[in-house]
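J.: dropping a prediction and its sequence here:
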Amino acid sequence: MDRVARLSSQKAVVIFSKSSCCMCHAIKRLFYEQGVSPMVHELDEDSRGREMERALMKLGCSPSVPAVFIGGKLVGSADTVMTLQLDGSLKKMLIEAGALWL
């Protein structure tokens, strides 16, 4: 849990992902296309990935990936991020976190 907390606050946008997950790919692409350069942690490529995945589930991430943190706070998974994108809230959050400039 401590590792997830530490990693999630290292950059304005942090995504916990799995390299084989299509929704993870879509969410990463969404951020890249907006000009945001998130820190991405591929859990299936990390020796402590399963431990971090369990910690994300304890935080309420279901499914565990993609798990998106903005400004060190858990935003949620793909459905939450897409909802924020569609209603325009995501851009505001990214600006407030310093991940995006106008």
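T.: Sure thing, it's come through.

J.: only C-alpha atoms from now on, for both contacts and neighbour counts.
T.: Fine.

J.: centroid-nearest residue for this protein?
T.: Val68 (1.9 Å; C-alpha atoms, centre = their mean).

J.: distance of Glu51 relative to Ile15?
T.: 16 Å (C-alpha to C-alpha, to the nearest Å).

J.: can you show me the helices along the chain?
T.: 2-8, 22-33, 49-58, 78-87, 89-97 (DSSP state H).

J.: got TSV for those helices, with mean neighbour count too?
T.: Listed next are the helices of the chain as TSV, based on neighbours: other C-alpha atoms under 10 Å:
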stretch	mean neighbour count
helix 2-8	15
helix 22-33	16
helix 49-58	17
helix 78-87	14
helix 89-97	16
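
J.: against that first model, consider the following:
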Amino acid sequence: MQSVEIYTTPACGFCHAAKRLLAAKGVACTEIEVDRPQRRKQMMARANGRHTVPQIFIGGVHVGGCDDLYALDRAGKLAPLLEG
């Protein structure tokens, strides 16, 4: 199983939805709250300038935000990506 990192903020509904989908798949993820400017800068550097949350990385590869995660799942591409 690939490692999953998700950059979030506490009040973000999209963050909660992405975490729910991953939990439903049995995936544990490392959550990184972007409550400090340096963490947001780190996220933006890794996510090619994207500044919204969540930003999700599977196996170190940026897959995008919540909508992107759900699109991967609908296309049947999320499970293989998680398995590596």
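T.: Looks like it came in fine. Worth saying up front: this structure is predicted, and the values here are computed from it rather than measured.

J.: out of the helices of the first structure, which comes closest to Gly72 of the first structure?
T.: helix 2-8 (5.4 Å; C-alpha to C-alpha).

J.: who touches that closest one?
T.: Residues outside helix 2-8 of the first structure that contact it (C-alpha atoms under 8 Å, 6 or more residues apart in numbering) are 14-15, 52, 55-56, 69, 72-73.

J.: give me that answer again for 6 Å
T.: Residues outside helix 2-8 of the first structure that contact it (C-alpha atoms under 6 Å, 6 or more residues apart in numbering): 14, 72.

J.: Val36 of the first structure corresponds to which position in the second structure?
T.: Residue pairing (TM-score structural alignment): Val36 of the first structure is matched to Val27 of the second structure.

J.: neighbours around the nearest residue to Ser62 of the first structure once chain neighbours are set aside, how many?
T.: Nearest non-adjacent residue to Ser62 of the first structure, counting by C-alpha to C-alpha, 6 or more residues apart in numbering: Ser77, 7.5 Å away. For Ser77 of the first structure, the neighbour count with other C-alpha atoms under 10 Å is 23.

J.: mind checking how far the residue mapped onto Ser77 of the first structure from the second structure is from Gly76 of the second structure?
T.: Matched across to the second structure, Ser77 of the first structure falls on Gly65, judged by TM-score structural alignment. Using C-alpha to C-alpha, Gly65 of the second structure is found at 17 Å from Gly76 of the second structure.

J.: dump the helices of the first structure to a markdown table, plus distance to Val40 of the first structure.
T.: Below are the helices of the first structure laid out as a markdown table (distance: least, C-alpha to C-alpha, whole Å):
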| stretch | distance to Val40 of the first structure |
| --- | --- |
| helix 2-8 | 10 |
| helix 22-33 | 8 |
| helix 49-58 | 13 |
| helix 78-87 | 14 |
| helix 89-97 | 16 |
